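Asks: Provided below for reference: sequence and predicted model.
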Amino acid sequence: MDGEARPMLEKVPHHRERHFTSGDVVRDVIMGVSDGLTVPFALAAGLSGARAPSSLVLTAGLAEVAAGAISMGLGGYLAAKSDADHYQRELKREQEEIISVPDTEAAEIGEILSDYGLEPHEYGPVVEGLRRNPQAWLDFMMRFELGLEKPDPKRAWQSALTIAVSYVIGGLVPLLPYMFISTAQNAMLTSVGVTLIALLFFGYIKGRFTGNRPFLSAVQTAIIGAVASAAAYGMAKAVQS
């Protein structure tokens, strides 16, 4: 039997895992670039409608990009820091419960495993094994009872930097025409085209990274960005009038 089974096992092709594991980074990039493409565009377009010179539009736009990058980066930092603080609070609480009420916590392991279709005689050894390993027990409860993953200690600063840089990159795109075209009205028309192309390209790249259909992602991103930009531009014009 072993001689027959071995060749069959040897013929099994190697399976390469292709899971995407950088969701947090992609989320930060999407947040930064999306806001960077829409908010400065709306500001520049609103000022162009007021017949401001390109130099003034560019100055105001760059100031907004700088302020927006700082604000968005700070928001990303505080959000990631809040997640880390929440994890530590729950970790401490769960650790105290494992020490003070171990039988109750062990019963919760059984309830969790039973939700996956395991019978008591099947998950019993798992429960006992975890009870003999307090750290593994704690990790199990954090992940499967509370649904919390241990955050990267560098996550807060990485999130802040990623969002801020992405915002700057996105924000410079709609402002580029104002650097080369002196008439604000003409620069605005060029900015519309450049921003739309950037949205399509960004949506395509986002689709490739997240595993979605790239062309559909490009169209969706362009439509959403265009609607957001139009809404922001309309609000700017309403305030001016």
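Replies: Nice, I can see it.

Asks: contacts and neighbour counts: CA atoms only from here.
Replies: Fine.

Asks: For this structure, which segments are assigned as strands?
Replies: Using DSSP state E, the chain contains no strands.

Asks: which residues of it fall in helices?
Replies: 2-10, 23-49, 54-100, 102-114, 120-131, 134-140, 155-180, 184-210, 214-240 (DSSP state H).

Asks: Please report how far the residue positioned nearest the centre of the chain lies from residue 159.
Replies: Taking Cα atoms, centre = their mean, the centroid of the chain lies closest to residue 27, which sits 1.5 Å from it. As judged by Cα to Cα, to the nearest Å, residue 27 and residue 159 stand 9 Å apart.

Asks: ok, second structure coming up, stack it against the first:
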Amino acid sequence: MKRADQLTPPRELTKTGEIAQRLNWLRAGVLGANDGIVSVAAVAVGVAGATTESGPILTAGMAALVGGAISMALGEYVSVSSQRDSQNSMIAAKRTELRRSPRENLAGLARAYEQKGLSPATAALVADELTEHDALGAHLSAELNLDVHDVVSPWHAAFASAIAFILGAILPLLAILLPPESIRVPITFITVLLALGITGWIGAMIGGGSRIRAAARVVLGGALALAATFAIGSLLGSSGLVG
């Protein structure tokens, strides 16, 4: 049986939530960079398969960068806005419940702490003291694992996603535009696959999964994307449809 002093304090719960949220942001940033690397590299390599001129490659690459960053930002904004609306709805509903039936909610909070391992008497005491201090925060933490201060910001999410995508997209653009024409595609393949291996490794490290397996997956997927777009570009270029 847990004692009252063994329960995680509300402040520690908030800190734990903040750490988890930061890790989620970091993982989202890694995934955003990974998307930027793959999508822009695929476009650039596909155009490079059809023409050796730098102008069309730069134009297509920049279009993919800007369009992809905006798309990522919009998608993240919509997704996180829905999550925020859901969190705000739960907070508002719990606030209304506390105002309408405080005794029933106090009993429910005590039962929640009993389920965590406290004795009925200790659970009732903890519920009473936490309710007196911050009733809404206590119920959100115990029943919904939610902190009123941890409601996500869709604008922050959209901005972070766009920046991560742009940072990832810059790498393949530099890799394909800076080297001489004769080696630009192989250099891009090598650079992109190395970068994908690093992002896959970091993502697995954050998530606690197999780093080698995760890196291998993203490298294989990136290689397939690059090979497919280069083959299509080369076919179109040799057919005379583009030039």
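Replies: Noted; the coordinates are in hand. All of these numbers come straight from a predicted model, not from anything done at the bench.

Asks: So after superposing, what's the score?
Replies: Remark: TM-score between the superposed chains equals 0.76 [TM-score structural alignment, normalised by the length of the first structure]; 217 aligned residues with a Cα RMSD of 3.0 Å.

Asks: follow-up on the earlier one: out of the helices of the first structure, which is closest to residue 148 of the first structure?
Replies: With Cα to Cα, the closest approach to residue 148 of the first structure among those belongs to helix 54-100: 6.9 Å.

Asks: who does the closest one touch, helix- and strand-wise?
Replies: Packing contacts for helix 54-100 of the first structure, counted by 3 or more Cα pairs under 8 Å, 6 or more residues apart in numbering; DSSP states H and E, involve helix 23-49, helix 134-140, helix 155-180, helix 184-210.

Asks: can you redo these as TSV with distance to residue 4 of the first structure?
Replies: Formatted as TSV, these follow (distance: least, Cα to Cα, whole Å):
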stretch	distance to residue 4 of the first structure
helix 23-49	44
helix 134-140	39
helix 155-180	51
helix 184-210	42
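
Asks: right, so of the ones you listed, which gets closest to residue 74 of the first structure?
Replies: Shortest distance between residue 74 of the first structure and those, using Cα to Cα, is found for helix 155-180: 6.0 Å.

Asks: distance between the ends of stretch 141-158 of the second structure?
Replies: Counting by Cα to Cα, you get 27 Å between the two ends of stretch 141-158 of the second structure.

Asks: Could I get the buried residue list for it?
Replies: 142, 146-147, 151-152, 154-155, 157-158 (16 or more other Cα atoms under 10 Å).

Asks: And for stretch 76-95 of the second structure?
Replies: Those would be 76-77, 80-81, 83-84, 87, 91, 94-95, for stretch 76-95 of the second structure by 16+ other Cα under 10 Å.

Asks: quick one, what contacts the residue lying closest to residue 48 of the first structure once chain neighbours are set aside?
Replies: Leaving out its chain neighbours, the residue that sits closest to residue 48 of the first structure by Cα to Cα, 6 or more residues apart in numbering is residue 184, at 5.2 Å. By Cα atoms under 8 Å, 6 or more residues apart in numbering, the residues touching residue 184 of the first structure are 48, 51-54, 57, 178.

Asks: Now with 6 Å, please.
Replies: 48, 53-54 (Cα atoms under 6 Å, 6 or more residues apart in numbering).

Asks: quick one: residue 171 of the second structure and residue 197 of the second structure, what's the gap?
Replies: Counting by Cα to Cα - residue 171 of the second structure and residue 197 of the second structure are separated by 14 Å.

Asks: Which one's more surrounded, those two?
Replies: More crowded of residue 171 of the second structure and residue 197, by other Cα atoms under 10 Å: residue 197, with 23 against 19.

Asks: any idea what the more buried one aligns with in the first structure?
Replies: Superposed on the first structure with TM-score structural alignment, residue 197 of the second structure falls opposite residue 200.

Asks: I figured its match hits residue 223, correct?
Replies: No - look at residue 200 of the first structure against residue 223 with Cα atoms under 6 Å: they stay out of range, at 8.9 Å.
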